Each structure stands twice: as structure tokens, then as C-alpha cells.
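S.K.: could you look at this predicted model? Sequence included:
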Amino acid sequence: MLNSIHKLISEVYESSITEKNAKISALQSQINPHFLYNTLNIMKSISRVKGVEEVAEISEALSDLFKYSMKDLDKEVTLLEEINHIENYMRIQQHRFRNRYRLQVNMTEQVKQASIPKLMIQPLVENAVNHGLKDIQENGLVTITAFQKEQTIYITVIDNGAGISEDKLQLLNRQLNRKIIETNDSGVGLTNVSQRLRLMYGARYQLQVVSKENEGTKVTIQLPFNRKGSK
């Protein structure tokens, strides 16, 4: 009994420290949002006046991206809101890389208003772009699929990129299944998402990565299905 109590206290303490560290990291990365928004709006306006529509589009997408990602980090959003944010991110990347890859979204109508943690899917898409598709010169594809089955929402992010070797894949999945995850520059995307989901849902979530070299990677998240505002 005493050992169980000590174990529970230790797990609660470690969970609290992990959550605080994640929030500190997020706060340290913030800059004054009003200055940023105003600057981007000025850039957008000048670009439209000068007829440089591409710069105006990038400025608008970047402004919307920062507005979404720099406040209320603990907030839950609808799946549709998260997808809109990802579309802004991909719009910028498509301008940057001259349409080397594109985004495809398949989701059923009933899951558009599903409640999910803010910035849960975007890091997975960013991971696909920065790692899976980094060497692709054309026809790169990131596909997001979401559907409901009974009381669970299934969300997958698939890329047709380089894939992950079997050894690295096993190591990654072992790391994602640990209760306390040590984040570093090479694993911020997936490990941060797994850590946040564990803090919010405990044993009620699943995150799995399957991959094959030269064929691509698939990340699947399972969460309890809730409509935004229904809690």
C-alpha cells in the first residue's frame, strides 16, 4: 500500500514538472504579438498596392498562423479550426518550395466540430514536411484523414516521403510510449504531441507511427470524440 502511494505521488510530481516545462518552453518562444500582426498587415497592404500578390498572400497566411499559435496554448479547438491553421502553414510552404508538395484533407462532416487540443496536428504535418518530404522535388503529398467510429475520433497524417528505418521506428515508438518523455530538437513534434495527449487524456488516447523506408510515414491518433462546447 505504502509503495503504491509513493509511486502515485512520484507520477503526479513528474507529470506536473513535465507540464510546467512544456509551458515554459512555449512562453520562451513568444514575441510581442501585436507588433508582429501590425507589421504583417503593413506588408500585406503595401504588397497589394504594389501589385505583389504573392507577398500579400504569404503575409496574410503568416499573420493568421501566428494569431492561432501564439495565444491560449491550453485551449481546445475544433478540428476544422486546426485544419484551417494547417492550410495556412502549407500555403506558406508551397510558396517557399514552389509547390513541390501539397496538402489533401479528407474528413467526414460530423468530425469537423470535434474538440481537439490546439496545435495537435500541425506539428505532425511540419514533421512530414521537414523530414519525410525534405528531399522530394515534386509530387510530395501530405494527407490528413479524420473520421468518427463509435465514441472515438481517428486522425491520420500520411506522407509519401522518405520513411523511417525499422531501427529508428522501433526507438521512436518506444519513446512515445514512455510516461515521461525527454524532448530535444530532433523529437519536438511527435514527442511533444504525445506528452500533451498523455497529460490531457491519460490512458484514453493512442498515438502510433508506422513507416517504411522510401514509401512514407503514417501517424495515427485516437481520441475520445467530443463536440466543441458539449463538455
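M.R.: Cool, got the structure.
S.K.: going forward, measure contacts and count neighbours with C-alpha atoms only.
M.R.: Fine.
S.K.: and the helix or strand harbouring Leu190, what's buried?
M.R.: Element membership for Leu190, per DSSP states H and E: helix 188-201. Of all the residues in helix 188-201, those buried under the rule 16 or more other Cα atoms under 10 Å are Gly189, Leu190, Thr191, Asn192, Val193, Ser194, Gln195, Arg196, Leu197, Arg198.
S.K.: what is the nearest of those residues to Val210?
M.R.: Nearest to Val210, judged by Cα to Cα, of those is Leu190 at 12.8 Å.
S.K.: list the contacts of that closest one.
M.R.: By Cα atoms under 8 Å, 6 or more residues apart in numbering, the contact set of Leu190 is Pro123, Leu124, Asn127, Leu176.
S.K.: that older thread, between the buried residues of helix 188-201, which is nearest Glu60?
M.R.: When the buried residues of helix 188-201 are compared against Glu60 (criterion: Cα to Cα), the nearest one is Gly189, at 24.7 Å.
S.K.: quick one: the helices in the protein?
M.R.: For the chain, applying DSSP state H gives helices covering 2-28, 33-50, 53-69, 79-96, 122-127, 166-176, 188-201.
S.K.: this is the comparison structure:
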Amino acid sequence: AKLFDFRPVFRNPGAMAYILAYAVHVWEIFTFRSWVVAFLAFSLTLQSRASLIAPTSVAAVSSLAAMWASIGGAELAVRYGKQRVLTLIMGGSALMAAGLGFTATWPYPVLIGLIIIYACFVQGDSATVHAGVVQSAEAGRLGVTMAVQSFLGFTCAFLGPLVFGLVLDVSGFSETPRSWGLAFMATGAVIATGPIILAWLLPKAHPLRDERVEPI
């Protein structure tokens, strides 16, 4: 029975801090991956000049850049601590999301640059939140801790793109920059809760290990 007892995980504030931070991270990253191509395609319909760079190519390049951003974020966490780095990355991501959708009418090359930068923020916290979950798990409970992480994370992976689409439909049927702006703002509001969650729960956690990211 103890094997399937998840209650100790929910009573572990350190683990729950990083699990919930992971959940909002997954909400954002799956929303971005699901909608970035459609957003770029919408922007192309507003441009006065055609572009040789397809939205799918931009999405591919942004994914490659984001992979390195995740590694870089982990390196920063080693030096400066997980909570500080996650707060900066998630805060920056929320700020970018708040304005990104409204830039659909901007020159397409500028928008490509913004998408790549935003992708780096979106994934820059990935390795660090994973490490936080692993390091804050109680001895003998890593499996159930990561099970809770996966369940909440992929629940948010389902909900994020869905909510984004609902906001698009309610606010303008994806036909105006305003509707895209509000949809991205909704995503930004979710990721903005990450630093709040960390600031609320981490002070209650027992210092089981060094707060910085350890090589694993």
C-alpha cells in the first residue's frame, strides 16, 4: 500500500515547489510548440512582402536554440542557485508572452528573432526544474515524486494548448493581433505563477541538499 501512497509527496514543500513549477513550465512549452507555427502563419498573412522562411523552419530553429538554452539555464543555476535563476527565466518568459502576440504585424524577420528569444526563455528552465524535483525528493520516494511530477505536468500539457485556443476563439477567432495577444498573455499569466510558487513553498522546505543544481 505504501508503494502507491502519494501523500508524503504532497506534504513535501520542496518537492511540490518544483513539481508545480514544472507543471506551469510544461503548460507554457506545450502551448508554444502547439501554436507557434499557426501564429507565424497568421503573421505572414499580414505582411506586405512574402517570406522565404517558412513558419515550420522557424519553429525548428527555435527548438534547437531552446535546447541549448536549457543547458545554459542549468549552468547558471549551478552558479547562482535554482530559485534565483528560475525566477529570472520564468519572469522574463512571462513578460515576453505578455507582448508577443501583439507583434504579429511587425516585420517578419523581427518576429522570427522574437520567437527564437522567447523559445529560449520557454525552455531555459527545463533542466533546472527537473533537477529540483530529483534533489528535493525524500529518500526512497523518488519514483512516486516523479510520478506526481509527470501526472501534473502532462495534465498541464493538455490544458495549456486548449486554453490558448479557447482564448483565441473567445477574443476574436484568431483573426486579429489582439486575439493572439490575449492568448499569449494568458500563457504568460500561468508561467508568472512559477516564481510565486517557489517563493511560497521553498522557505518551508527542509534543506535536504545544496540548493544549487548538482551534476547528475
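M.R.: Looks like it came in fine. In this text the structure is predicted, and so the values were computed from the model without any measurement.
S.K.: what's the TM-score here?
M.R.: TM-score for the superposed pair, counting by TM-score structural alignment, normalised by the length of structure 2: 0.29. Supporting figures: 103 aligned residues with a Cα RMSD of 5.5 Å.
S.K.: where's Leu86 of structure 2, which helix or strand?
M.R.: Going by DSSP H and E, Leu86 of structure 2 is in helix 82-100.
S.K.: so what touches that helix?
M.R.: 73, 76-77, 114, 118, 121-122, 124-125, 128-129, 132, 181-182, 184-189, 191-192, 194-195, 198, 211-213.
S.K.: ok now that helix, how far from the chain's centre?
M.R.: Relative to the centre of its chain, helix 82-100 of structure 2 is centred 9 Å away, using Cα atoms, centre = their mean, to the nearest Å.
S.K.: same check, this time on stretch 84-101 of structure 2
M.R.: 9 Å.
S.K.: okay, buried residues for it please.
M.R.: So stretch 84-101 of structure 2, judged by 16+ other Cα under 10 Å, has buried residues 85-87, 89-98, 100-101.
S.K.: and those, which is closest to Phe32 of structure 2?
M.R.: The closest of those, once distances to Phe32 of structure 2 are taken by Cα to Cα, is Ala97, at 9.8 Å.
S.K.: just after the helix holding Leu86 of structure 2, pick out the following helix or strand.
M.R.: Next along from helix 82-100 of structure 2, by DSSP H and E: helix 108-124.
S.K.: right, and the helix or strand after that next one?
M.R.: helix 126-136.
S.K.: so the helix holding Leu86 of structure 2 versus helix 126-136, what angle?
M.R.: Using axes from the mean of the first three to the mean of the last three Cα atoms, to 10 degrees, the inter-axis angle of helix 82-100 of structure 2 relative to helix 126-136 is 150 degrees.
S.K.: one step back: quick check, nearest of the buried residues of stretch 84-101 of structure 2 to Val167 of structure 2?
M.R.: Using Cα to Cα, the buried residues of stretch 84-101 of structure 2 come closest to Val167 of structure 2 at Gly101, 12.1 Å.
S.K.: look up how far Tyr108 of structure 2 lies from the residue nearest to the spatial centre of structure 2.
M.R.: Centroid-nearest residue in structure 2: His25, 3.0 Å away (criterion: Cα atoms, centre = their mean). The spacing between His25 of structure 2 and Tyr108 of structure 2, counted by Cα to Cα, to the nearest Å, is 27 Å.
S.K.: and Leu76 of structure 2, by the same measure?
M.R.: 31 Å.
S.K.: ok, those two, which is more surrounded?
M.R.: Tyr108 (21 against 18; other Cα atoms under 10 Å).
S.K.: what distance do you get for the more buried one to Ala94 of structure 2?
M.R.: Per Cα to Cα, Tyr108 of structure 2 is found 22 Å from Ala94 of structure 2.
S.K.: what does Ile71 of structure 2 give?
M.R.: 20 Å.
S.K.: thinking Cys120 of structure 2 is in contact with Ile71, fair?
M.R.: No: in this structure, Cys120 of structure 2 is not within contact of Ile71 by Cα atoms under 8 Å, at 10.4 Å.
S.K.: so which of those two has more stuff around it?
M.R.: Between Cys120 of structure 2 and Ile71, counting by other Cα under 10 Å, Cys120 is the more crowded of the two (24 against 17).
S.K.: buried sites along the longest helix that structure 2 contains?
M.R.: Counting residues, the longest helix found in structure 2 (DSSP H) is helix 13-45. For helix 13-45 of structure 2, burial by neighbour count (16+ other Cα under 10 Å) applies to 13-37, 39-40, 42-44.
S.K.: list of residues touching stretch 123-132 of structure 2?
M.R.: Applying Cα under 8 Å, 6+ apart, the contact partners of stretch 123-132 of structure 2 are 15, 18-19, 21-22, 25, 29, 66-67, 69-74, 77, 82, 85-86, 89-90, 213-214.
S.K.: show me what counts as buried in stretch 141-160 of structure 1.
M.R.: So, applying 16+ other Cα under 10 Å, buried residues of stretch 141-160 of structure 1: 141-144, 146-148, 153-160.
S.K.: oh sorry, the question was meant for stretch 34-51 of structure 1
M.R.: So stretch 34-51 of structure 1, judged by 16+ other Cα under 10 Å, has buried residues Tyr37, Leu40, Asn41, Met43, Lys44, Ser45, Ser47.
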